[in-house]
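Participant: okay, sequence plus prediction incoming.
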Amino acid sequence: MPSAAERTRTLVQSTCSAVVLLPGPVVARPEQLVPQERSVGPDGEVLLVFPADSPVVRAATHAQDDELAVVLEITDVAPVSVPNRIRGRARVSGRLTCVRGVAGPGRMLLRLEVGEARVDDLWGTGMVEAEAFAAAAADPLVEHEAELLQHLHTAHSDQVRRLCGLAGDRAAGTTSAVPVAMDRFGLRVRFSGGATGRVFDARFDFREPVRDIVGLRRAMHQLFEAAAH
């Protein structure tokens, strides 16, 4: 399974929604706390772009010693419609500073020096130190996961449903099978419906971790082939 650091790094580099939580009372609309862009720098710092007049930039500009203690909160929501749609959250805390003259007119680049992070997702919970976050790599499928899950759900729903045969007796009688998460190690499907109305996840591991879309196609073909027999 991916480590807590890898999962946190993946969420930070994903398209999941994120907000910067500022200390103390802040007069701001929720959307003003959402970065326009975010990425991870070469030393593990999180880079955020905001409008130059945003409350976050003002707070960082006027912070004592030019450092502002903040939390970047990321919420991961499944890109397909399923029960219990929130897949996880990550909170990355650290010191925020302005990087002037980089982001272009009307925008400001902010640098979040990571202190520690916490992830709570479908794998479980975990604390992440700054060094582990910097050394980790995001999952190679992170940029394509949402599109891939939506494609599986709309174009290959029958094949996904047949995976219940690999899930054992607990999937017997279920009426819905929706692909809810995907990474280089495998596919997670959420089963629901049936007489009991039970909702549960089943994890289907690939034969080996995939590195790219080509490897994923091969792994999915093998998985569907195993379910067909």
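Facilitator: Ah, there it is. Residues are numbered from 1 along each chain as shown.

Participant: can we go C-alpha only for contacts and neighbour counts from here?
Facilitator: Will do.

Participant: what helix or strand is residue 217 on?
Facilitator: helix 213-228 (DSSP states H and E).

Participant: and that helix, how far out from the chain's middle?
Facilitator: Here the centre of helix 213-228 is set off from its chain's centre by 23 Å, with CA atoms, centre = their mean, to the nearest Å.

Participant: against which helices or strands is it packed?
Facilitator: Here helix 213-228 touches helix 157-162, going by 3 or more CA pairs under 8 Å, 6 or more residues apart in numbering; DSSP states H and E.

Participant: the following helix or strand past the helix it packs on vs helix 213-228, what angle?
Facilitator: Under the assignment DSSP H and E, the closest C-terminal helix or strand after helix 157-162 is strand 176-183. Strand 176-183 runs at 150 degrees relative to helix 213-228, counting by axes from the mean of the first three to the mean of the last three CA atoms, to 10 degrees.

Participant: next one for the comparison:
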Amino acid sequence: MPSAAERTRTLVQSTCSAVLLIPGLERAGSDQLMPLSRSVGPEGDLFLEFPLDSPAVRAATHAQDDELSAVLEITDVAPVSVPHRIRGRARVCGWLTSVPGMAGPGRMLLRLETGEAHVEDLWGAEPVDPEDFRDAAADPLVEHETELLQHLHAAHGEQLQTLCELLGERAARACATSRPSVVPVALDRLGLRVRFFERNGGCFDARFEFPEPVRDVVELSHAMHTLFEAAAH
């Protein structure tokens, strides 16, 4: 199971939508408070890029030496169409300052010093210690997860359905009369999570772990081949 800190780092460094919440800017449109880019520095601070005319930039510049609290809120949505599509949310709270001269023309880099974080996702809800967040690494598949899940869904539907055979006792109920439809909902270095939809309208998730953690797409390909082979026998 990925740690809460790793899951939070993965969401921060993913392409999930994010909005920066700043006291006093509640009336600003959320599109004005979405970073153009985001990254994590070696000390665990977040670096967020905004247009120069963004309300966030004005607030950070005006605050100067005063502490300006802010929260980066990230929403993770499954990249394939599926009911209950929101997979998780993460919040990173801290103090916001501007970093002049570090962004391109017409842009400003803002630094969010991480004070605390929290993640709530398919694994559960957990607080994240700032030091753990600093030391964690994002999942190595984070840049490819969207296209990989969409490819699995579009091109490997029949193989996904065979995973029903690996459900043990639950397979007797889920697969005895008719095979449920299967949608891949999450993928990381440790395994694949799919959602089974039964004909009676019910659904449930199942996670299939790889024999060992994968480090890249090549190793993932071998792990998926092994998983489908196991389901076919």
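Facilitator: Here it is on my side, so go on. A quick note: this is a predicted structure, and the numbers were derived from the prediction, not measured.

Participant: touching, residue 153 of structure 2 and residue 181? I think so.
Facilitator: No: applying CA atoms under 8 Å as the test, residue 153 of structure 2 and residue 181 come out as separate, 10.8 Å apart.

Participant: who's more crowded, the two?
Facilitator: Using other CA atoms under 10 Å as the criterion, residue 153 of structure 2 and residue 181 rank with residue 153 on top: 19 against 16.

Participant: and the more buried one, what is it in contact with?
Facilitator: 80, 183-184 (CA atoms under 8 Å, 6 or more residues apart in numbering).

Participant: strands of structure 1, residue ranges please.
Facilitator: For structure 1, strands defined by DSSP state E occupy the ranges 17-21, 37-40, 46-51, 68-77, 86-99, 107-121, 124-129, 176-183, 186-192, 200-205.

Participant: please produce JSON lines containing the ones you listed, extended by distance to residue 164 of structure 1.
Facilitator: Formatted as JSON lines, these follow (distance: least, CA to CA, whole Å):
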{"stretch": "strand 17-21", "distance to residue 164 of structure 1": "31"}
{"stretch": "strand 37-40", "distance to residue 164 of structure 1": "38"}
{"stretch": "strand 46-51", "distance to residue 164 of structure 1": "40"}
{"stretch": "strand 68-77", "distance to residue 164 of structure 1": "24"}
{"stretch": "strand 86-99", "distance to residue 164 of structure 1": "21"}
{"stretch": "strand 107-121", "distance to residue 164 of structure 1": "23"}
{"stretch": "strand 124-129", "distance to residue 164 of structure 1": "23"}
{"stretch": "strand 176-183", "distance to residue 164 of structure 1": "8"}
{"stretch": "strand 186-192", "distance to residue 164 of structure 1": "8"}
{"stretch": "strand 200-205", "distance to residue 164 of structure 1": "9"}
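
Participant: so of these, which one's packed in deepest?
Facilitator: strand 176-183 (a mean of 23; mean count of other CA atoms under 10 Å).

Participant: which residues are contacting that one?
Facilitator: 78-80, 82, 139-142, 145, 149, 152-153, 157, 160-161, 164, 187-193.
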